[in-house]
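Asks: Here's my sequence, what's the structure:
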Amino acid sequence: MLSIGIVKETGSGERRVAITPDLVPRLRAAGLTVLVEAGAGAAARFPDGAYAQAGAEIVDDVRTRADVLACVGRPPADRLRAGQLVVGLLHADPAYVADLTARGVIAADLDRVPRTISAAQPMDARTSQENVAGYRAAILAACTYERFFPLLVTAAGTARPAQVLVLGAGVAGLSAIGTARRLGAVVTGYDIRPQARAEIASLGANVLDLTAHGGDGEGGYARALTEDEQRAERDELGRHVARHDVLITTALVPGRRPPLLVDEAAVKEMRPGSVIVDLAGGNVEATRPGETYVTENGVTVIDATGLPATMPAAASTAYAHNVCAFLTHVLRDGALALDPGDEIQRAVIVTGIVPRIVTGGAA
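Replies: All right, here's what the predicted structure looks like:
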C-alpha cells in the first residue's frame, strides 16, 4: 500500500500545511496510508490530535517512510529519495529539476496546472492561493490606510471613500477588487488584456483604459510587453496613480520577472498617507524585497509576496483540496499510475514521467 507523508514546512514565514485533517479519510479511502510529520499543521491551527483522530499516523520524519510527499514549498532535493513522488508548489527552475532528476525523484509542480483544461481546475493551486492573496491584500491595505475605506456620514462630519486602484485583473486582482468594493472603497481596475476589462466591470469597479497595446498571452495570462510598450504603459499609469489613496498591484507574466508598472516618480506624486501593496513583489519600483516602509513623502510601501501564508487556515484548506484532486487523478486502485499521454500529468510532472505503476515501497 502506498503511503503519503504530510511535511512540516520549514520556509521562513510559511504557516500553511499541504493536507488538512478533514481530507485524511479521503486519502485513506483512495488506498493511501497517511503519515503526518509532528507539528505539520500546528501553525495553521490544525493540531496533531485532529490528524490522529481522522486516521493518520503522527511521525517524526515522513521523508524516510513515505512514497508520496505532500508539501507547500519545495523541499531540499537532498532530503528526497529515488522513486519518491513529491507534490507541491515547487517553482521548479532548471537547476532544481536537474537535481531531482539526478536523484531519481518524481516531481509534480502544482504551479504548472493548466488553467485552460476544465478537468484540471480542482487541482489549480495557483488560482486557490491567488484568490486568498488578493483578498488578504485588500484587507492589509484597509488596515494600513489610516482613513476609512467606505463613505461615512456622521455627526462629526463626512468621510469620503478611499480611492483604490488595482493593477492586474487576474485571480488575485479580481479578488482584491471584490474585497475592496465590499469594504466600501471606490475601486478602479486595470489590465492590459482586453477581455479582463469586462470582468473588472462585472464586479462594479471602474475600468481604467489606457492607450497601451493589448497584452493577451497564452493560457489566459498576459504576454510580456516590449520595452517600448512597458515605458508607454508606465508613463500613462503614472498620471493616474497619484489620484488614488491605495494602490494594489498583482501583475505577473509566467516564467518572467513581474513587469515594472509604477516607477519612483509616480510614487513621489502620491499623497501622504497613501498605501501601496505590491502583491507581485516587483510591479512597483519603490518596493523593497521583504520590507514594509514609509517613503519620504509619507507613502507606505508593502512587499506582499507571501500573503497566503498569513492566512494559513483558509489557504491550507483550499490548497489541500487541490493536492487531493491531483492525487485522485494519478491514483489507480491504490497505486500511482504515471501516464505521459495524460495532458494534465504531462504539464504538471516535471521529472520522472514515464509509463509506470508504483504500488508502494519506492526506493
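Asks: contacts and neighbour counts: CA atoms only from here.
Replies: Will do.
Asks: need the contact list for Thr20.
Replies: 41, 46, 51, 316-317, 320 (C-alpha atoms under 8 Å, 6 or more residues apart in numbering).
Asks: Over to Gly104?
Replies: Gly104 neighbours (C-alpha under 8 Å, 6+ apart): 81-84, 352.
Asks: This structure: helices as residue ranges?
Replies: 24-29, 48-54, 94-103, 125-144, 171-182, 194-202, 227-241, 264-268, 312-330, 343-348 (DSSP state H).
Asks: Also this sequence, please, to line up against the first:
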Amino acid sequence: MALRIAALKERAPGENRVALTPETAKKFAALGAVVAVEEGAGLAAAITDQAYRDAGAEVLTAQQAVAEADIVLGVQAPELMALAGAKPGAWVAATFDPFRNGELVAAYAKGGFEALSMEFMPRITRAQSMDVLSSQSNLAGYKAVLTAANVYGRAFPMMMTAAGTIQAAKVFVMGVGVAGLQAIATAKRLGAQVSATDVRSATKEQIQSLGAKPIFVEDVAGIEGEGSGGYATEMSEEYQKAQAELVSGHIAKQDIVITTALIPGRPAPRLISDAQIASMKPGSVIFDLAVAQGSNVEGSKPDEVIEKHGVKIVGYSNTAGHLAADASALFARNLFNFLSAFWDKEAGKPVLDEEIGDAVRLTQGGKVVNERLTTA
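Replies: Predicted structure coming up:
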C-alpha cells in the first residue's frame, strides 16, 4: 500500500501559512505517495483547492485527509484530536516550539505519534535545504523592515529636491543571524544608512559585506564564532554592561531599530530598555522580531503598535505569516527536502538516519526521546 501523506489547514490564530503546496504535492506523488489535503487549507496563502487537485492531491475533509495517514505535515503542530484516524506511530513533521509546549509534546508521546520538530533541524551543510527557521527568518527580516518603513512617517532614502534635501533614515539592526542579515540588506536596498551589532564578533565581516557599519564593543571580548547550532549564546555580565552602554549611545541617534535576538530554549534577551526608548527621537520606530518569544524590547506587545515616549514599537507574533504565499512555498520545500532526502525506494517511505533523525525526533514508542528535552 502506498504511503499516505496528509496536510491540514492551520488552526492557530493568525496562521496563514500551509505546509503543503501544489508544487510539493506533485513531487511527493512522483515518489509514489498518496497525498491528501484538507479543503481550504491553502486559501490564506493564495492556493486554491483546484490547484491541489491539478497537482494530483486529494482534497478532503480534515477527518478524511488524516484517515490512515502515515505522515502528517503542519506548519504549527496540530492538536492531538486533529490526528484521530491517523495510523499508529504516524509521523507529524511540523514546528512544535518544544521548550514552551511540553504538554503538547507529552501528549504526542502518549498518543503514540512520532513528533518531528523542524526547529531542531541541525545546522549542518546537508540540512540547509531543510531548515525552516532559516527560510522563515529570511522573510521575517524582510517584512520587519517593510513594516517599520510603513509605520515610520518619513522616507528611507536620501532625496535631493528643489525644495531641499531629505536625509536618509538611520536603521540599526540588533542581532545578525538570518533575519538580521536580510533586514540589513532590505534597509540598504531602500536607501537607508544602516548599522548593525551582534555578540558574535565573527559577524563583523558579514555586516560590512552588505555595506552596513558594524557597531561592536572593542575592549571586552565577545563570542569569536558561532554559539551552539549556529546561534548566539548568553554573554558575560561585563560584556552585557559594555554593550548596553555602547548601544544606548547609538540608539539615541537612530530612526529605525530592528531587534532579532533569540536564544533557543530561553526567553529572548532584553536588548532595549524603557530608558533607551526615551532617548530616541520622537517619530522613531522599533520593530521587535522576538516579541512572541519574550521580547527584546521593554513594553512591546505582539500584534500591537505601542507608543512610548513618542516612539512606536511594533512586533508580530508570526512575522513570516504576513507573507503567507512565499513563506508557505519555502516551508513546504523544506519539508519535502527533508523527507525526500531519506526516501527509501524499496520501502516506499523515508527512513531517517541517526544524525538528523535523532536531532528532530521528539517522541517515539510512547516516550519523549529527544536528548535536548530529556536533559533540559
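Asks: Would you mind giving the helices of structure 1 as JSON lines with mean neighbour count added?
Replies: Below are those laid out as JSON lines (neighbours: other C-alpha atoms under 10 Å):
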{"stretch": "helix 24-29", "mean neighbour count": "17"}
{"stretch": "helix 48-54", "mean neighbour count": "18"}
{"stretch": "helix 94-103", "mean neighbour count": "15"}
{"stretch": "helix 125-144", "mean neighbour count": "22"}
{"stretch": "helix 171-182", "mean neighbour count": "24"}
{"stretch": "helix 194-202", "mean neighbour count": "16"}
{"stretch": "helix 227-241", "mean neighbour count": "16"}
{"stretch": "helix 264-268", "mean neighbour count": "17"}
{"stretch": "helix 312-330", "mean neighbour count": "21"}
{"stretch": "helix 343-348", "mean neighbour count": "18"}
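Asks: returning to what we had before: for the contacts of Gly104 of structure 1, pick the one with the most neighbours.
Replies: Gln84 (26 neighbours; other C-alpha atoms under 10 Å).
Asks: any idea what that one aligns with in structure 2?
Replies: When structure 2 is aligned by TM-score structural alignment, Gln84 of structure 1 is paired with Ala90.
Asks: Let me know the distance separating the residue lying closest to its match once chain neighbours are set aside from Leu210 of structure 2.
Replies: Among residues not flanking Ala90 of structure 2 along the chain, Asp70 sits closest, at 4.8 Å (C-alpha to C-alpha, 6 or more residues apart in numbering). Relative to Leu210 of structure 2, Asp70 of structure 2 is positioned 44 Å away (C-alpha to C-alpha, to the nearest Å).
Asks: More neighbours: which of those two?
Replies: Using other C-alpha under 10 Å, the more surrounded residue of Asp70 of structure 2 and Leu210 is Asp70, with 21 against 15.
Asks: from memory that one sits against Leu83, does it?
Replies: No. The criterion here is C-alpha atoms under 8 Å, and Asp70 of structure 2 misses it with Leu83 at 10.8 Å.
Asks: about what we covered before: which one of the helices of structure 1 lies nearest to Ile357 of structure 1?
Replies: Ranking those by their distance to Ile357 of structure 1 (criterion: C-alpha to C-alpha) puts helix 312-330 first, at 10.0 Å.
Asks: Summarise which helices and strands that closest one is packed against.
Replies: Helix 312-330 of structure 1 is packed against helix 125-144, strand 335-338, with contacts defined by 3 or more C-alpha pairs under 8 Å, 6 or more residues apart in numbering; DSSP states H and E.
Asks: Format those as a markdown table; extra columns: distance to Asp235 of structure 1.
Replies: Shown next, in a markdown table, are those (distance: least, C-alpha to C-alpha, whole Å):
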| stretch | distance to Asp235 of structure 1 |
| --- | --- |
| helix 125-144 | 24 |
| strand 335-338 | 49 |
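Asks: so which of these comes closest to Pro150 of structure 1?
Replies: helix 125-144 (10.0 Å).
Asks: What helices and strands are in contact with that closest one?
Replies: Using 3+ C-alpha pairs under 8 Å, 6+ apart: helix 125-144 of structure 1 touches helix 171-182, strand 246-249, strand 275-278, helix 312-330.
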